[in-house]
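Novice: take this sequence and fold it.
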Amino acid sequence: MNTNLGAIELTESAISDTDFELIREVAQSFVAKELTTKIARQAEAGDWAAANGIWTAIAELGWVGLMSPDGFGADGLPVVAMIAEELATAAFPMPFGETAAFVVPILARFGRGSFNNLVESVIAGSQLVAIAMPANGLPASRDECALASLSENLSRSPWIAEHLDRASAVVIPVQTDQGIGIALVRKPAAGWGGNHNPDLANNTYVTIDWASVSQGETTLIDQGELTWTALDSAFDTLRTVFAAQVVGLSRAALDLAVSYAKEREAFGKPIGSLQAVQQRLAEAYMENVAARLLVSSAALSPSPASVAMASIQACESGRKCTFTAQQIWAGMGYTLETDVQLFFRRARARQLLLGSPWQQREIVWEKAARQKWAI
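Specialist: Next comes the predicted model:
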């Protein structure tokens, strides 16, 4: 394997703790040097030039292909989650997690080599492949997948895809006569169609226009052999990365709160010296550290229960850290002039993709009940 991670050359199939920390240092250095929230703000305003430039640089570092067969495969998830967390601290708007943790592995694993050129282009950063999903989040069962005859989805609930207008193809989980499949649809000659449907983070989510999408060249991937269990496991991998992004966004919001608490004065002294403020910040910090630990554990072994626990705690961290930051910043924390609202909105948008906390708790409970834990 030849994975370029800056100055690091890795040749083992698994990643040692030492190499992992070296990669973390590279990622943190890259974010500190190359990324600012200005890039996210420009993207929200419709100018993606800077974000596309950073995406090319990330591809050149080899990060997009970490979970490819020529990379670390499934063993690359802890690194992908860590990098996603670091990129999130600058609210980076491009789909690193979705591409590295889902698109590349799913096409490489189930495409049987027929999409090698496309996968290589995605890893090189020259093409984007979007992921379609129901508007309320990733499918939770086979019945929530799209119909394989794409035009027949016109009367069903709406589906969305992020970055669809910049994508050369889209992957869609579908129901088939044999069970489950993935439809890879190339961009139709007339374009994707659909209406822009910005989420809380003002990313370019597009509502799927099934009539237009069905005109694209469509290939069904591994129908009859791809099981719902395998697809759901791939979704759990993606949820792990989403949770890591929430941890990074939360961490950045908390850092803003701590810095402001040291600077803002009330009654002649910094508000950070007040016990009530210190307590709120300490509680938010503990929630964030707990979320980071659970996400790291889930990335090492992404079982349904570990991913559910990581998702629950990531959501709690997102709520606590971003809300605390807004309170510390007072009224200014709710204005577009500050970055606090930027991290608040993006954390909320990612939390929605993790699914309902009650659904996640049911998964944890089933695991606890099976093991007869003492509750």
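
Novice: from here on, contacts and neighbour counts on C-alpha atoms
Specialist: Fine.

Novice: so who does the closest residue to P134 other than its chain neighbours touch?
Specialist: Spatial nearest neighbour of P134, chain neighbours left out: W159 (4.2 Å); criterion: CA to CA, 6 or more residues apart in numbering. By CA atoms under 8 Å, 6 or more residues apart in numbering, the contact list for W159 reads 132-135, 207-208.

Novice: redo that, cut-off 6 Å
Specialist: Contact analysis of W159 by CA atoms under 6 Å, 6 or more residues apart in numbering lists 133-135, 207-208.

Novice: apart from its neighbours in sequence, what residue is nearest R239?
Specialist: Closest to R239 by CA to CA, 6+ apart is L354, at 5.9 Å.

Novice: now show me the structure for the sequence below, then we'll compare the two:
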Amino acid sequence: MRFVLDAGQRAFADSLDAMLTAAGTPSVVRDWSRGEHASGRALWSRIADAGVFALTVPEEYGGLGAGPVELVVAFLELGRHAVPGPLVETVAAAALLTGLDDPGPAKRLLPVLASGASTATLAPGPYALDADMADVRLTTPPGTNDLYLAPPAGAAEVRRSLDPARRLFPLPPGGELLASGPQVAVAAGHALARGRLATAAQALGVGLALLDRTVRYVGQRSQFGVPVGSFQAVKHRLADAKIALEFARAVLFGAALTTTAADVAAAKVTACEAAYTTARAALQLHGAIGYTAEYDLSLWLTKARALRTAWGGPRECRALVLSGRDRRW
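Specialist: Down below sits the predicted model:
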């Protein structure tokens, strides 16, 4: 099945691509990796002005009330340009707040998240992304159905990720209790699915960027008097990467239409594995320069590896797909 975006969705993607290209994201990523957030916050405001964080927030909370397909379109471009920050975590936090039976936390927090005035992070595991700069830090302690607004994390507690721009922090215990009971477990499930869908889109964008950069490089790099890209073995590696990415694109947009947990998990593992496969090919075909941290390719290589295990690794996602839950056949 072929999924075709409508004119409005294509225009949205094109506008984001143009804005992020002009922003020079590689320098923003390097600043963010050092804990310098000024340029990243400025870019965050521009992304918010484009409506990205308001996409799936209900209109009564200041959002646009759009669907998951539009979210996928946006995160494809964010991944393609390697934009740093708690992007996925902010939309997942919005999904969690929207899913609560008690509208109080949503009324309080969703408008500032949708407008981009505040950033959010959510801890699906022991660490939360960018908790040192996030304004809203949500956590559900293991074994409980409690949702807390956690205190700020100390900058000295940073845990380095495979991707230097993904700065991880343990959230301090305690904080303000926002909600409790079964509603939290249900809402957390919605947040997990939303986080996985956005991560899958982000990973696919990373993979597409790696493929584009590698195709350009092997077309310019020469050996034995001819472009490296003219060698059949190189063509095969790039063709395999292209096939994997296009297959992942179909699975991803299919999951955006159904939004079932199993379909989203399938999209997550398919997109992340395709991006990782492409990253390995890109590294090999670039040769020694691909290993150089100063070379911009590294920004996408490390992100592809880190996203592979973010919001549920391959084993966890495959287990959910094979469990038979949400199966439609």
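
Novice: coming back round to it: of the contacts of W159 of the first structure - the most surrounded one?
Specialist: Comparing the contacts of W159 of the first structure on neighbour count, I208 comes out first with 25 neighbours (neighbours: other CA atoms under 10 Å).

Novice: how about the residue mapped onto it from the second structure, nearest residue that isn't a chain neighbour?
Specialist: Under the alignment (TM-score structural alignment), I208 of the first structure pairs with L171 in the second structure. Distances taken as CA to CA, 6+ apart place A153 nearest to L171 of the second structure, at 5.8 Å, with adjacent residues excluded.

Novice: the one you found contacts D132, correct?
Specialist: Yes: counting by CA atoms under 6 Å, D132 is a contact partner of A153 of the second structure at 5.2 Å.

Novice: now do the contacts for G194 of the first structure.
Specialist: Residues near G194 of the first structure by CA under 6 Å, 6+ apart: 207-209.

Novice: can I get the contacts of W159 of the first structure in TSV including secondary structure?
Specialist: Below are the contacts of W159 of the first structure laid out as TSV (DSSP: H, G, I helix; E, B strand; the rest coil):
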residue	secondary structure
M133	strand
P134	strand
A135	coil
T207	strand
I208	coil
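
Novice: out of the residues you listed, who's nearest S297 of the first structure?
Specialist: For the contacts of W159 of the first structure, the closest approach to S297 of the first structure (CA to CA) belongs to M133, at 26.2 Å.

Novice: aligned to that closest one, what sits in the second structure?
Specialist: Using TM-score structural alignment, the equivalent of M133 of the first structure in the second structure is P124.

Novice: could you measure from that match over to W311 of the second structure?
Specialist: 7 Å (CA to CA, to the nearest Å).

Novice: of all the contacts of W159 of the first structure, which comes closest to A124 of the first structure?
Specialist: Closest to A124 of the first structure, out of all of those and judged by CA to CA, is M133, at 24.7 Å.

Novice: ok, the closest one - contacts?
Specialist: 159-160.

Novice: next, find the distance separating it from M309 of the first structure.
Specialist: Computed as CA to CA, the M133 of the first structure to M309 of the first structure distance reads 22 Å.

Novice: pull out the buried positions in the longest helix along the second structure.
Specialist: Longest helix in the second structure, counting residues (DSSP state H): helix 182-220. Neighbour counts using 16 or more other CA atoms under 10 Å place 183-185, 187-211, 213-215, 217-218 of helix 182-220 of the second structure among the buried residues.

Novice: what's the answer for stretch 33-40 of the second structure, then?
Specialist: Going by neighbour count (16+ other CA under 10 Å), the buried part of stretch 33-40 of the second structure is 33, 35, 37, 40.

Novice: in CSV: those residues, plus distance to D17 of the second structure and secondary structure.
Specialist: What follows is those, written out as CSV (distance: CA to CA, whole Å; DSSP: H, G, I helix; E, B strand; the rest coil):
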residue, distance to D17 of the second structure, secondary structure
S33, 22, helix
G35, 25, coil
H37, 22, coil
G40, 17, helix
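
Novice: tell me the one of these nearest A275 of the second structure?
Specialist: Closest approach to A275 of the second structure among these (CA to CA): S33, at 21.3 Å.

Novice: show me the contacts for the equivalent of the closest one over in the first structure.
Specialist: Matched to the first structure by TM-score structural alignment, S33 of the second structure sits across from E44. Taking CA under 6 Å, 6+ apart, we find E44 of the first structure in contact with N202.

Novice: what about 7 Å?
Specialist: The contact partners of E44 of the first structure, taken as CA atoms under 7 Å, 6 or more residues apart in numbering, are 202-203.
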